[in-house]
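Engineer: sequence first, predicted model second:
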Amino acid sequence: MNSVRIDELSNEACSILYDSDVPCIIMEWHAYGTSTQFRLISENVLQLLIDKGLSKVVADTTNLPIIAAEDQRWVNEDWLPRAIEAGYHACGMVNSRFYFNRVAVENVVNRVKSDKFRVEYFDSQAAAKEWLKSL
């Protein structure tokens, strides 16, 4: 495994890692993130996608209990359109162990209006990375 944590882009709620094998960015949520933390992590991921010329993300939401409704809207209306425009085209989503967050994530994904963006759901980071490698 060649995943390296990028400390300056991470916070208490989420670690951002770079995996050179896939290659992809990994968002590894450890806890609930405030709106400020959630949006900062998202912006950091977008900048890293641009800086490294990447198009794939593993979003490990295993330990993320919920995404606030206003942050769900922000992801759909603001962040995702910018990310897709910048070349983001595939997300391996590791399922949350929290039911309400699984529903929230599915609501966000179901609202994406782009044929340039794919999401698949997995029970582990390893499975998500294997799928991203195959693309």
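Structural biologist: Structure's in. What do you need?

Engineer: contacts and neighbour counts: CA atoms only from here.
Structural biologist: Will do.

Engineer: where exactly do the strands run in this structure?
Structural biologist: Using DSSP state E, the strands of the chain run over 3-5, 14-19, 24-29, 56-60, 90-94, 118-122.

Engineer: quick one: residues in contact with the first one.
Structural biologist: Yep, that's strand 3-5 we're talking about. Residues outside strand 3-5 that contact it (Cα atoms under 8 Å, 6 or more residues apart in numbering): 15-20.

Engineer: highest neighbour count among those residues?
Structural biologist: Ile16 (25 neighbours; other Cα atoms under 10 Å).

Engineer: second one coming, line it up with the first:
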Amino acid sequence: MMVTSVAIPVGSFKNEAAHLSIHPAGFLHLTWLPGSASGAATRAVFEYILHALHALGYSKVLSDQRQMVPPSNEDTAWYVLDWLPRAAEQGYRYGALVSANHLFARLALHSISQQAMRQSTLVYQHFDREDVAIDWLLAQQ
């Protein structure tokens, strides 16, 4: 699902996959919701992030993945091959990831972040605590 134009609200974006808000310190704060989300809902979140990065001029995203389940192979391929290059063009540089509680999701998401860093200039860092993730994200220039 391609989003062609997005108005960035003062509040936030939410669907069945995730909740996205704008942190006052100048980054996007993404919280993934419990359970499996459809590929379309997940992709809608990422498309919204893409437009928000561009519209706001942000380069950082905090992604709270604690409630995530392992992504599908199709969603993983789309993220790495399609979305990630477009996000890098929009200035996405740093991702602080609060690791998933689900073991297989944690392993899969770590693998995806490693692959993403090999294929782009993006820097991901994994954390067990959100406050530590925010501190790291704020220190990135």
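Structural biologist: Done, it's in. In this text the structure is predicted, and so the values were computed from the model without any measurement.

Engineer: out of the strands of structure 1, which gets nearest to Leu48 of structure 1?
Structural biologist: Checking those against Leu48 of structure 1 by Cα to Cα gives strand 24-29 as the closest, at 8.0 Å.

Engineer: just how off-centre is that closest one within its chain?
Structural biologist: How far strand 24-29 of structure 1 lies from its chain's middle: 6 Å, per Cα atoms, centre = their mean, to the nearest Å.

Engineer: what does stretch 127-134 of structure 1 give?
Structural biologist: For stretch 127-134 of structure 1 - counting by Cα atoms, centre = their mean - the centre lies 14 Å from the chain centre.

Engineer: mean shift between it and structure 2?
Structural biologist: Superposing on structure 2 and averaging over aligned pairs (mean Cα distance after the TM-score superposition for structure 1), stretch 127-134 of structure 1 comes out at 0.8 Å.

Engineer: corresponding residues in structure 2 for that stretch?
Structural biologist: The aligned range for stretch 127-134 of structure 1 in structure 2 is 132-139, by TM-score structural alignment.

Engineer: cool, and stretch 69-89 of structure 1?
Structural biologist: Going by TM-score structural alignment: stretch 69-89 of structure 1 matches residues 73-93.
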